[in-house]
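Undergrad: Need a 3D model of the sequence below.
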Amino acid sequence: MKRAGILMIIGSAMLLGLFVFPMWNIRLGAPQYPEPLGIDIHVDGLRGENEFDIQNIDGLNHYIGMKVLPKPDEMWEFSAFPKVVGIMAGLGIVFGILGFMKKIPPVLFLLWFVLMGILGGLGIYDFNLWLVDYGTDLDPNAILKLVNPDGTPMKYNPPLLGHKKLLNFDAYSYPRTGGILLGFGMLLTLVAYYMGRKSQLATK
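TA: Okay, here's the model as predicted:
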């Protein structure tokens, strides 16, 4: 159970990487931009990969009527997500310490994993809703009004994951260091549960 507790501590602590590294990245590449424009999505806000990326993306989006990229105080998620991550990391570390001391059963490790999975799933769902709204709720007075071959308005939302063609831009959306640490951390907490469960059964 001690090794399980240590893994639980390490896995939970890896969530704190979200306060240091971006959790996701959206990158836009086109022939006129030899160096792609990128947005790093942090737990507390958006930042450009390079100094003027946010400014350049907003400038391009203006022509097709897309909204300006939100500031941290313009989305409740950027104030709520850091609190959720901090609470869950702290709770997981406490569970790990108590598990190391054999004060709690390993099933609590599993409950933490399930709760974190639900919260993470809700976060991804909310992020996708924002992407769709960002790319479809366009200013009707925009300079450019492009439509699909069937006459319907063209959608410009980047993909949640993977690649998508947006006019002459190639949009790529993938997890970054913070998101990868989150995934590995959750995996370690699941392994901690199985190790703790195995240890518990061995002592009976």
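
Undergrad: contacts, neighbours, all on C-alpha from now
TA: Will do.

Undergrad: Now do the helices in this protein.
TA: Along the chain, counting by DSSP state H, helices occupy 2-13, 53-64, 77-100, 107-136, 177-202.

Undergrad: Turn these into CSV, including mean neighbour count and distance to Ile143.
TA: Formatted as CSV, these follow (neighbours: other C-alpha atoms under 10 Å; distance: least, C-alpha to C-alpha, whole Å):
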stretch, mean neighbour count, distance to Ile143
helix 2-13, 24, 48
helix 53-64, 16, 5
helix 77-100, 19, 31
helix 107-136, 16, 15
helix 177-202, 20, 36
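
Undergrad: Can you say which of these is nearest to Gln32?
TA: With C-alpha to C-alpha as the criterion, Gln32 lies closest to helix 53-64 of the helices of the chain, at 12.0 Å.

Undergrad: One more, so I can put them side by side:
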Amino acid sequence: MKKASIVMIIGPLFLLGLYIFPLWNIMLGAPQYPDPLGLNIHINGLRGVSEFDIQNIDGLNHYIGMHTLPKVEDMWEFGTFPMVIGIMVAIGILIGVLGYFNTLSYKWFLGWFLLMSILGVLGMYDFNQWLVDYGTNLDPNAIMKLTNPDGTPMTYKPPLLGHVKMLNFDVTSLPASGAWFMFIGMMLTLAAAFFGWKSTKKP
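TA: The predicted model follows:
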């Protein structure tokens, strides 16, 4: 159980990478932009991949009626997510320490993993809802009002995951390094639960 507990202590520490590295990345490429425009989504705000990417994206969005990219104070998520991650890291480490001293069973390791998985799914759902609003809630007085072949207004929702063609832009949305840190940390906690379970099966 001590080996499993040490792995459990290490796993949540990987989530601290979310405070340094972006969670998600969206890239926009087009012939007029030899260097694609990029947006990094951090748990505490949005940042351009290059210095002027956010200004350039907002400038393009203005013509088709999309809102400007939100600042930290515009979204409650940017204040809440860092606190949630910090709490989950602290809880995970505490569970690992208590497991090391045989105060808790390996089932608590699995419980932490399941709770973090639920929070991750909820976070992705919230992120997708923001993308829907961002790409469909357009200014009716926009300079360019484009429609689909059936006459309905064109929407510009970026993909949650993967690639889509919007006008002459190739838009790609993928997990960034922070998401991979979180994935590794969660896999370590799942491994900790497995090691803990195996230790209980020894004669």
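
Undergrad: After superposition, what's the TM-score here?
TA: Remark: TM-score between the superposed chains equals 0.98 [TM-score structural alignment, normalised by the length of structure 2]; 203 aligned residues with a C-alpha RMSD of 0.7 Å.

Undergrad: sorry, back to before: okay, the helices of structure 1 in JSON lines with distance to Pro149 of structure 1 next?
TA: Listed next are the helices of structure 1 as JSON lines, based on distance: least, C-alpha to C-alpha, whole Å:
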{"stretch": "helix 2-13", "distance to Pro149 of structure 1": "49"}
{"stretch": "helix 53-64", "distance to Pro149 of structure 1": "17"}
{"stretch": "helix 77-100", "distance to Pro149 of structure 1": "36"}
{"stretch": "helix 107-136", "distance to Pro149 of structure 1": "17"}
{"stretch": "helix 177-202", "distance to Pro149 of structure 1": "37"}
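
Undergrad: looking at it, Pro158 of structure 1 is touching Tyr174, isn't it?
TA: No. Under the criterion of C-alpha atoms under 8 Å, Pro158 of structure 1 is not in contact with Tyr174, lying 10.9 Å apart.

Undergrad: and the longest strand along structure 2 with helix 107-136, angle?
TA: With secondary structure taken from DSSP state E, structure 2 has its longest strand at strand 33-42. Going by axes from the mean of the first three to the mean of the last three C-alpha atoms, to 10 degrees, strand 33-42 of structure 2 is angled at 140 degrees with respect to helix 107-136.

Undergrad: Report the buried residues of strand 33-42 of structure 2.
TA: Across strand 33-42 of structure 2, burial judged by 16 or more other C-alpha atoms under 10 Å covers Pro36, Leu37, Gly38, Leu39, Asn40, Ile41, His42.

Undergrad: And for the spatially closest residue to the fourth one that is not a sequence neighbour, the neighbour number?
TA: Meaning Leu39 of structure 2. Distances taken as C-alpha to C-alpha, 6 or more residues apart in numbering place Gly48 nearest to Leu39 of structure 2, at 4.7 Å, with adjacent residues excluded. Using other C-alpha atoms under 10 Å, Gly48 of structure 2 has 19 neighbouring residues.
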